[in-house]
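Enquirer: below are the sequence and a predicted model; questions follow.
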Amino acid sequence: MTKRTWTTCWLTPMLAVLSLASFAAAQEFSTSDTNVGYIDSAFVGSKIRFRFDSAYDNPTPDRAEFFYRASTAATGSPISPAEPQVDYQEFWTYLELAVASNVSLFVDAPVRMVNPEIAANTSGFSDLQVGIKGILLESDADMLTGQIRVYTPTGDASRRLGTNHASIEPALLYARRLSDRTMLESEFRVWVPLDSTVVPQGHFAGPVLRYGVGVGHDLYQCVSPCGCESKKLTAVAEFVGWSILDGLATVPATPTMATIIDVDGDTIINGKFGLRYTQSCHSVYVGYGRAFTGDVWYHDIIRAEYAIRF
């Protein structure tokens, strides 16, 4: 299936359902209700978030050109040979603005630091992401939100800071209140590259399914007598997966040569565990993630974030 067909198949219905958001009921939840640290939140509102990731041991960082551009010499790229593993850190600044009670626009701006084993370390601005969220269905206990995220090739791909192509990612996000202390949140996303590095073996970039479910349980809750301030400490467990539908990757064959492999069908599953402390409009999250499968984006990841809604 061509990339144009993929884009049409997923973008058209998502645009249609997002257009229905203006008819959704007024939002019952508060953006402070979200507990997850890795799954995209279904809640819509105005907030700013600062996030830091430190990830370790990515053995195929150009897999499907999801993280950065293909790095083998066979592509004519200046970044070769293939790295045996890459560590990286990313700083993210996320701004979401509600343009209605049930629709918001967002921008996610990353700065990346890459630590390869062979090449020199590099750092700089990565691929900017922008998008729209809209509540599709809502009740007192449930919320279903449509989201479209666009990845723009603003990072310098020759320095491992981006993919060198635009991508689009429609998503469905869901939240359900299981009790006054427990919240379930989930996501289903489809990342579709709009271009790709091409080699004799085919296109490096390929569609990637992402899906996840997370549960947050409040270990501690406190509401002031006047109701103007609340505090809670939440334990969060998330399970996130990626299934690659097409694409290639490079792996080292010798210290100076790389081999291109097919990654169609690769599946990656991670467990994410953390704590979130929320006080009124402020929220702090700290968590750790670990790969459960042989195929990985990283073996371990540490995440910390601070968010404030307004």
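Expert: Yes, it's here. Numbering: from 1, shown residues only.
Enquirer: only C-alpha atoms for contact and neighbour calcs from this point on.
Expert: OK.
Enquirer: what is the neighbour count of residue 220?
Expert: The local packing count at residue 220 equals 12, with neighbours defined by other CA atoms under 10 Å.
Enquirer: that one touches residue 235, doesn't it?
Expert: No: when contacts are counted by CA atoms under 8 Å, residue 220 is not listed as touching residue 235 (9.6 Å).
Enquirer: helices along the protein, start to end?
Expert: Secondary structure of the chain, counting by DSSP state H: helices at 3-18.
Enquirer: which residues of the stretch 51-200 of the chain fall in strands?
Expert: For the stretch 51-200 of the chain, applying DSSP state E, counting those that start in this stretch gives strands covering 86-100, 103-116, 122-125, 129-138, 142-151, 167-177, 182-193, 198-199.
Enquirer: need those in CSV with distance to residue 310 and mean neighbour count, can you?
Expert: As requested, the strands of the stretch 51-200 of the chain are exported to CSV (distance: least, CA to CA, whole Å; neighbours: other CA atoms under 10 Å):
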stretch, distance to residue 310, mean neighbour count
strand 86-100, 9, 18
strand 103-116, 13, 20
strand 122-125, 27, 16
strand 129-138, 17, 23
strand 142-151, 20, 22
strand 167-177, 21, 22
strand 182-193, 22, 23
strand 198-199, 45, 14
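Enquirer: alongside the first one, take a look at this:
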Amino acid sequence: MGNLTGNSIWARFAIPGALALLLCAVASAQELKRLPPVEPADAETQAVFNMPTEPPFRFNTTPISFESQQPLPSPPETPEVVPIGPPIKIAPIEQQQPWEDWGAYQIPLNGCSTCGECRCEPCTATTRAGRFLWLIQHAVCCTDPCYEPAWRPLEDSAFFVNSARPQGTMRFRWDAGFGLSTPDRAEFFWAKPGRGPSPTGVYVPDVDYMTLYQYTETGGKKFSATFEYKYMEVDPEGAPHGAGFGDMTIGTKTLLFDNGLFQVAFLMKTHMPAGRVSRGLGTGHVSLEPIVVVGIHVAAESYLQIEVGEWIPIAADPTYGGSILHMATSFNHTLAYPAPSSPLIGTLELDTWSFQAGAYTNSLGQATSASGAMYAQTSAGIRWFICKDYDVGASLATGVTNQHWADFLFRTDFRVRF
């Protein structure tokens, strides 16, 4: 075999390559013939990656014309008159006896309220007196289902009257009394001469005092327990000055009735001797004090606090010690709202103490019967509820009878609720 030259080698590979390219071109032409024709794209449409195939939404910018709308019909010249029929006759009001006409009531008497619940039983009375008694019975025994018991500032604003509703409270109170006469009367303020402060003269005509109280109340919605202690400073006329801790008081409070109109509670206080008797810081004996407290809603922004209590000394001096009937009333009224949910409430109060037994030392140094006497004082105060948990207030009391506990008593409160 002869030797292969360079030209013969390229010729041997070029011929098969050309045939392969020709076959690929023929196959591509046949594949293109089988594809569907492609429509030309709109000139305004731009190629966007993953562009949707739906046509774009276009607003109709043609102006609206009102010329083609039909005009509204004009009103008739003479309006049509529709007869209303014959007048309705109202039955005459039945004649009632004078004792039956006790006023009308604007509350439902069918036994059901607007909260979807019913009272104990519907009212079947036909007279006003019967409906009145039915309302009293249901107010006491069947609480309105719409009523939600809750502490409210207006119910707890008095300075010298207890509140009916139990509420967790810590109170700091400061009293400054001037000119308290006959302090040994019935051994209510301090003990008789000899056991209590010994006068430098014949008797102690009056005394000035200052007292700081710390009061704590804790419990639930219907019951609470209370504890109070005090630090006193007494400055009597004609007797040595004294200062120190005074007697302590523990008690309980039970809410008996509670509805939207009134609340009734029972308090039981026990005053225990803890102060130094010879310095006038205590009475030297135990005292019990049952109290009934009533709260009445007289108006939307007015409330009445009432209490009646009996102070009963135990193991007191047979001659000087005696029971005292205490009654107090406070009228509370909202004066303003310096801020939302922050009322400013004013109070007007009247307190009386009726001495049922006991004695006191007169200007001759002799024991004189205290039975039948009455002390009375009035007070005016103002209390600001900063918010639901805090309030501050001050009150000024003065005696209105010839003999009284203090000529002037200035009281300030700061309370925290929890």
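Expert: Right, received. Where do you want to start? Since this is a predicted model, take the numbers as computed values, not measurements.
Enquirer: could you get me the TM-score between them?
Expert: The TM-score (TM-score structural alignment, normalised by the length of the first structure) is 0.83; 271 aligned residues with a CA RMSD of 1.9 Å.
Enquirer: tell me which of the strands of the stretch 51-200 of the first structure lies nearest to residue 23 of the first structure.
Expert: strand 129-138 (8.1 Å; CA to CA).
Enquirer: what does that closest one contact?
Expert: If you take CA atoms under 8 Å, 6 or more residues apart in numbering as the criterion, strand 129-138 of the first structure is touched by 17-18, 20-22, 24-25, 27-28, 42, 44, 102-109, 143-152.
Enquirer: counterpart of residue 127 of the first structure in the second structure?
Expert: Under the alignment (TM-score structural alignment), residue 127 of the first structure maps onto residue 247 of the second structure.
Enquirer: now that match: closest residue in space, sequence neighbours ignored.
Expert: Nearest-residue entry for residue 247 of the second structure: residue 274, 4.4 Å, with adjacent residues in sequence omitted and distances by CA to CA, 6 or more residues apart in numbering.
Enquirer: quick revisit: of all the strands of the stretch 51-200 of the first structure, which lies closest to residue 283 of the first structure?
Expert: Nearest to residue 283 of the first structure among the strands of the stretch 51-200 of the first structure is strand 86-100; the distance by CA to CA comes to 13.9 Å.
Enquirer: what's the burial count for the residue opposite residue 140 of the first structure in the second structure once aligned?
Expert: Taking TM-score structural alignment for the superposition, residue 140 of the first structure sits opposite residue 260 in the second structure. Residues lying near residue 260 of the second structure (other CA under 10 Å) number 14.
Enquirer: for residue 326 of the second structure, see how far away the residue lying closest to residue 418 of the second structure once chain neighbours are set aside is.
Expert: The shortest distance from residue 418 of the second structure to any residue other than its chain neighbours is 5.3 Å, reached at residue 168 (CA to CA, 6+ apart). If you measure residue 168 of the second structure against residue 326 of the second structure using CA to CA, to the nearest Å, the figure is 25 Å.
Enquirer: so which of the two has more stuff around it?
Expert: Counted by other CA under 10 Å, residue 168 of the second structure and residue 326 do not tie: residue 326 has more neighbours, with 20 against 17.
Enquirer: hmm, back to that, contact partners for the match of residue 127 of the first structure?
Expert: Remark: with contacts taken as CA under 8 Å, 6+ apart, residue 247 of the second structure is in contact with 229, 230, 271, 272, 273, 274, 275, 281, 282, 283.
Enquirer: what about 10 Å?
Expert: Neighbouring residues of residue 247 of the second structure by CA atoms under 10 Å, 6 or more residues apart in numbering: 228-232, 271-277, 281-286.
Enquirer: what touches both of residue 220 and residue 235 of the first structure?
Expert: Common contacts of residue 220 of the first structure and residue 235, defined by CA under 10 Å, 6+ apart, comprise residue 277.
Enquirer: residue 204 of the second structure matches what in the first structure?
Expert: Going residue by residue (TM-score structural alignment), residue 204 of the second structure aligns to residue 83.
Enquirer: hmm, its match is touching residue 251, no?
Expert: Yes: in this structure residue 83 of the first structure lies within contact range of residue 251 using CA atoms under 10 Å: 7.4 Å.
Enquirer: overlap of the contact sets of these two?
Expert: Shared contacts of residue 83 of the first structure and residue 251 (CA under 10 Å, 6+ apart): 59, 60, 61, 62, 71, 72, 258.
Enquirer: okay, now the equivalent of the third one over in the second structure: neighbour count?
Expert: When you say that, I think you mean residue 61 of the first structure. Taking TM-score structural alignment, residue 61 of the first structure has residue 183 as its aligned residue in the second structure. When neighbours are counted by other CA under 10 Å, residue 183 of the second structure registers 24.
Enquirer: could you do residue 314 of the second structure as well?
Expert: By the criterion of other CA under 10 Å, residue 314 of the second structure has 16 neighbours.
Enquirer: what sits against it?
Expert: Residues in contact with residue 314 of the second structure (CA under 10 Å, 6+ apart) are 271, 284, 285, 286, 287, 288, 321, 322, 323.
Enquirer: map it onto the first structure.
Expert: Taking TM-score structural alignment as the criterion, the aligned counterpart of residue 314 of the second structure in the first structure is residue 194.
Enquirer: and for residue 234 of the second structure?
Expert: Residue pairing (TM-score structural alignment): residue 234 of the second structure is matched to residue 114 of the first structure.
Enquirer: so how far is residue 96 of the first structure from the nearest residue to its match once chain neighbours are set aside?
Expert: What sits nearest to residue 114 of the first structure in space, not counting adjacent residues and going by CA to CA, 6+ apart, is residue 88, at 4.4 Å. Distance of residue 88 of the first structure to residue 96 of the first structure, computed by CA to CA: 25 Å.
Enquirer: with residue 257 of the first structure instead?
Expert: The value you get for residue 257 of the first structure to residue 96 of the first structure, if CA to CA is used, is 44 Å.
Enquirer: thinking again about what came up before, tell me, how many residues neighbour the closest residue to the match of residue 61 of the first structure other than its chain neighbours?
Expert: With CA to CA, 6+ apart as the criterion, residue 183 of the second structure has its nearest non-adjacent residue at 5.5 Å, and that residue is residue 189. Using other CA under 10 Å, residue 189 of the second structure has 16 other residues around it.
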